[in-house]
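Trainee: sequence and predicted model, in that order:
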Amino acid sequence: MTTNSATNSPDSAPDVLRYTAFATDPAGGNPAGVVLEAAALDDAAMLAIAADLGYSETAFLTPDPSGAERAYAVRYFSPKAEVPFCGHATVAAAVALAERDGAGEFVFATQAGTVPVTVARDADALRATLTSVAPSVEDAADDDVTEALAALGWDAGDLDAALPPRIAYAGARHLVLAAATRARLADLSYDFARLEALMRRLDLTTAQLVWREGDFVFHVRDPFPVGGVVEDPATGAAAAAFGAYARELGLVPADAELTLYQGADMGRPGVLKVVLRDGDARVRVSGSAVRIPSTP
């Protein structure tokens, strides 16, 4: 068992761990910062750590006020702002806890709600499965979709009519836009400021850009300008939201397992598994996470 504890006294810097989520290779997936003992940090300190680290999110953990065993309050900061929920940092934090305390069940109290996480050993690495808060899906206004397409440099004809635009939520809000071709998805060059302004107005965390390869296989990309990041390499919160979207629109059965590939266009390939269960509105997202080695 590896001990990753930190002593957060005023005179010592917190131990900032670095993991990549949704991959078994440190060069793949989405890097996240993890601070397992953040009780001594205020908002400004957490934001400064996240900005200095430069990853799309860093998770900061404190013991849950209830005192329950293996339960934590978790806050997530991007380099620019706090976000209510982050899937890849949840996976990273849960794996870091499992390395320290042993695999099993954890409970994360987030600003979006309670998120149970189970960690088990897979063939190559520890794998975490989070269960989202209750999701929702709503229509996207035509004018907002038009503005999003303009910011992305897409035309209406670039969209897949079988997967209509929607705003989906499973802890954070995401605008789902489906590309008609893999080539359209691969060619991502957008107006950062214009998309950021739209996303702030709509309270969006990312734009979830999707291309459907098969019945249960999708390729996704997630611009994240509101977090100060051009693109997120693997986005667990958006994957959960997309699972709710796919079920709501009848694209998949009520019981289904989806595979989302993300990050390949950035050179950081990752795999996200999304599980839907009939009779349970919540969405489960799972993936591996591994420690990123320290550089000299």
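Mentor: Yes, it's here.

Trainee: going by C-alpha atoms from here, please, whenever you check contacts or count neighbours.
Mentor: Will do.

Trainee: what about the helices in the stretch 151-296 of the chain?
Mentor: Taking DSSP state H, counting those that start in this stretch, the helices of the stretch 151-296 of the chain run over residues 182-186, 192-202, 236-248.

Trainee: packing partners of the second one?
Mentor: Packed against helix 192-202 by the contact rule (3 or more CA pairs under 8 Å, 6 or more residues apart in numbering; DSSP states H and E) you find helix 142-152.

Trainee: now do the helix it packs on: which elements does it pack against?
Mentor: Using 3+ CA pairs under 8 Å, 6+ apart, helix 142-152 is in contact with helix 192-202.

Trainee: so what touches the helix it packs on?
Mentor: The contact list for helix 192-202 (CA atoms under 8 Å, 6 or more residues apart in numbering) reads D144, E147, A148, A151, L152, T205, T206, F224, P225, V226, V230.

Trainee: got the end-to-end distance for stretch 81-93?
Mentor: In stretch 81-93, first residue to last residue: 19 Å (CA to CA, to the nearest Å).

Trainee: one more: stretch 82-93?
Mentor: End-to-end distance (CA to CA), stretch 82-93: 16 Å.

Trainee: now that stretch: how far from the chain's centre is it?
Mentor: How far stretch 82-93 lies from its chain's middle: 6 Å, per CA atoms, centre = their mean, to the nearest Å.

Trainee: was I right about L188 contacting L149?
Mentor: No: in this structure, L188 is not within contact of L149 by CA atoms under 8 Å, at 11.6 Å.

Trainee: more neighbours: those two, which one.
Mentor: L149 (18 against 15; other CA atoms under 10 Å).

Trainee: residues contacting that one?
Mentor: Taking CA under 8 Å, 6+ apart as the test, what L149 contacts is D155, A156.

Trainee: quick one: the strands in the stretch 1-150 of the chain?
Mentor: With DSSP state E, counting those that start in this stretch as the criterion, the stretch 1-150 of the chain has strands at 17-21, 30-35, 58-63, 71-77, 82-83, 104-110, 113-121, 126-131, 136-139.

Trainee: so which elements touch the third one?
Mentor: Pointing back at strand 58-63 there. So strand 58-63, by 3+ CA pairs under 8 Å, 6+ apart, packs with strand 30-35, strand 71-77, helix 87-101.

Trainee: residues near the closest residue to G157 other than its chain neighbours, how many?
Mentor: Counting by CA to CA, 6 or more residues apart in numbering, G157 lies nearest to A180, which is 7.9 Å off, once chain neighbours are set aside. A180: 19 surrounding residues under other CA under 10 Å.

Trainee: A further structure is provided below for comparison with the first:
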Amino acid sequence: MSSPVLRYAAFTDGGRGGNPAGVVLDATGLTEAAMLATAAAVGYSETAFLVPGAAPGQHTVRYFSPLAEVAFCGHATVAAAVALAERDGPGRLLLATAAGPVEVTTASGPDGTTATLTSVPATSRPATAAQLDATLAALGWAHADLDPRFPAAVASAGNDHLVLGVRTRARLRDLHYDFPALQQLMAAEGWTTVHLFVADDPATFSARDPFPPGGVVEDAATGAAAAAFGGYLRDLGRAPATGRLTVLQGADMGSPSRLLVELVPGSARVRVTGAATRLPALAPVTRHAAAGR
């Protein structure tokens, strides 16, 4: 049997840009090795593999980059949810992920189908001086480049991300980092991305997310990092009074992306909303194509 690999650009901005993800809507019978090989062949930062559950709207999801499995991926979740909505109609989904249960709601509007994921509880902790120094060395940045209003932290909403705020948009735009050095550091620390950002205004942030552990220089839109970032701002006391903020990502890659982030009142969870657009399909995936590990 075979299941097609769908392609969606998630967190598009006005129908443009976004971060492409692969989606396999029925990965029943696919081995771990086959999923990893498929993700490597697709070549995107992540591909989502869904196995339908016993009840409507319930699915188990696994996420693979070209190099490894990750516990959770926001943009691939949005891509998969929009793909399901286009097939089955909008509504509520409950996804079982390695990071925990994730609820997603989809809706149709004038700009197409959107998906809103509710993250697992978001947490943050200060980064150590050694972690910060090693990261700055890999980035080729100096302590003076950082915005003192936003201390370095490790934030999580399913995956760990180092969060670094910089003073200027020019510093963020000029990103040319040491890929092997940052890859080795992030693998040792267990970080999925380094979330680099600048505050455009109190409720709008431009961001870039290097992703060398996945074999990807940079992510155009990172929903998991956006959720973790929302939790970080909440913990820091710098979240907008409305609890809503916008993360703009991917512009420096030529793929502008828009992620809408909302802190859930009375909860540590964070909602992230984005649109997704279908791209031309890839070849089918053959189940049991490789031995499991």
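Mentor: On my side now, so go ahead. For clarity, every value in this text was computed on a predicted model and none was experimentally measured.

Trainee: re the thing from before, I'd like the strands of the stretch 1-150 of the first structure as JSON lines, with mean neighbour count and distance to R277 of the first structure appended.
Mentor: Compiled in JSON lines, these are given as follows (neighbours: other CA atoms under 10 Å; distance: least, CA to CA, whole Å):
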{"stretch": "strand 17-21", "mean neighbour count": "27", "distance to R277 of the first structure": "23"}
{"stretch": "strand 30-35", "mean neighbour count": "28", "distance to R277 of the first structure": "26"}
{"stretch": "strand 58-63", "mean neighbour count": "24", "distance to R277 of the first structure": "28"}
{"stretch": "strand 71-77", "mean neighbour count": "24", "distance to R277 of the first structure": "25"}
{"stretch": "strand 82-83", "mean neighbour count": "18", "distance to R277 of the first structure": "27"}
{"stretch": "strand 104-110", "mean neighbour count": "20", "distance to R277 of the first structure": "19"}
{"stretch": "strand 113-121", "mean neighbour count": "19", "distance to R277 of the first structure": "16"}
{"stretch": "strand 126-131", "mean neighbour count": "25", "distance to R277 of the first structure": "11"}
{"stretch": "strand 136-139", "mean neighbour count": "16", "distance to R277 of the first structure": "15"}
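
Trainee: the residue nearest the centre of the second structure and Q249 of the second structure: what is the separation?
Mentor: Nearest to the mean C-alpha position of the second structure, by CA atoms, centre = their mean, lies T222 at 2.9 Å. In this view, T222 of the second structure and Q249 of the second structure are 8 Å apart by CA to CA.

Trainee: equivalent analysis for Y8 of the second structure, please.
Mentor: Here the criterion is CA to CA. By it, Y8 of the second structure lies 17 Å from Q249 of the second structure.

Trainee: again, but for R167 of the second structure
Mentor: Applying CA to CA to R167 of the second structure and Q249 of the second structure gives a distance of 17 Å.

Trainee: then A276 of the second structure?
Mentor: 15 Å.

Trainee: residues in contact with the closest residue to R16 of the second structure other than its chain neighbours?
Mentor: Ranked by CA to CA, 6+ apart and with sequence neighbours excluded, the top spatial neighbour of R16 of the second structure is P256, at 6.9 Å. When contacts are counted by CA under 8 Å, 6+ apart, P256 of the second structure touches T12, D13, R16, G17, G18, A220, L248, Q249, G250.

Trainee: I'd say the third one and S255 touch.
Mentor: This points to R16 of the second structure. Yes: using CA under 8 Å, R16 of the second structure is in contact with S255, at 7.3 Å.

Trainee: looking at the first structure, which of the contacts of P256 of the second structure hold up?
Mentor: Contacts conserved in the first structure for the contacts of P256 of the second structure, using both residues aligned by TM-score structural alignment, their matches' CA atoms under 8 Å: T12, G17, G18, A220, L248, Q249, G250.

Trainee: farthest pair within these?
Mentor: G17 and L248 (11.2 Å; CA to CA).

Trainee: anything in contact with each of those two?
Mentor: Shared contacts of G17 of the second structure and L248 (CA under 8 Å, 6+ apart): P256, S257.

Trainee: you'd agree G153 of the first structure is up against S189?
Mentor: Yes: assessed by CA under 8 Å, G153 of the first structure is found in contact with S189 at 7.4 Å.

Trainee: so what's the aligned partner of A59 of the first structure in the second structure up against?
Mentor: In the second structure, the residue matched to A59 of the first structure (TM-score structural alignment) is A48. By CA under 8 Å, 6+ apart, the contact set of A48 of the second structure is A21, G22, V23, V24, V61, R62, Y63, F64, A76, T77, A80.

Trainee: what does the fifth one align to in the first structure?
Mentor: In the first structure, the residue equivalent to V61 of the second structure is V74, according to TM-score structural alignment.

Trainee: the first one now?
Mentor: Aligned counterpart of A21 of the second structure in the first structure: A32 (TM-score structural alignment).

Trainee: returning to that earlier point: quick check: neighbours shared by T222 and Q249 of the second structure?
Mentor: Contacts common to T222 of the second structure and Q249, judged by CA under 8 Å, 6+ apart, are absent.

Trainee: where do the strands sit along the stretch 151-293 of the second structure?
Mentor: 153-156, 160-165, 191-201, 204-211, 216-219, 244-249, 257-263, 270-279, 284-286.

Trainee: got TSV for these, with distance to A37 of the second structure and mean neighbour count too?
Mentor: As requested, those are arranged in TSV below (distance: least, CA to CA, whole Å; neighbours: other CA atoms under 10 Å):
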stretch	distance to A37 of the second structure	mean neighbour count
strand 153-156	27	26
strand 160-165	24	25
strand 191-201	20	21
strand 204-211	19	23
strand 216-219	16	20
strand 244-249	28	23
strand 257-263	27	25
strand 270-279	21	24
strand 284-286	10	16
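
Trainee: adding distance to T123 of the second structure, write those strands out as TSV.
Mentor: Shown next, in TSV, are the strands of the stretch 151-293 of the second structure (distance: least, CA to CA, whole Å):
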stretch	distance to T123 of the second structure
strand 153-156	5
strand 160-165	9
strand 191-201	14
strand 204-211	19
strand 216-219	22
strand 244-249	17
strand 257-263	12
strand 270-279	10
strand 284-286	37
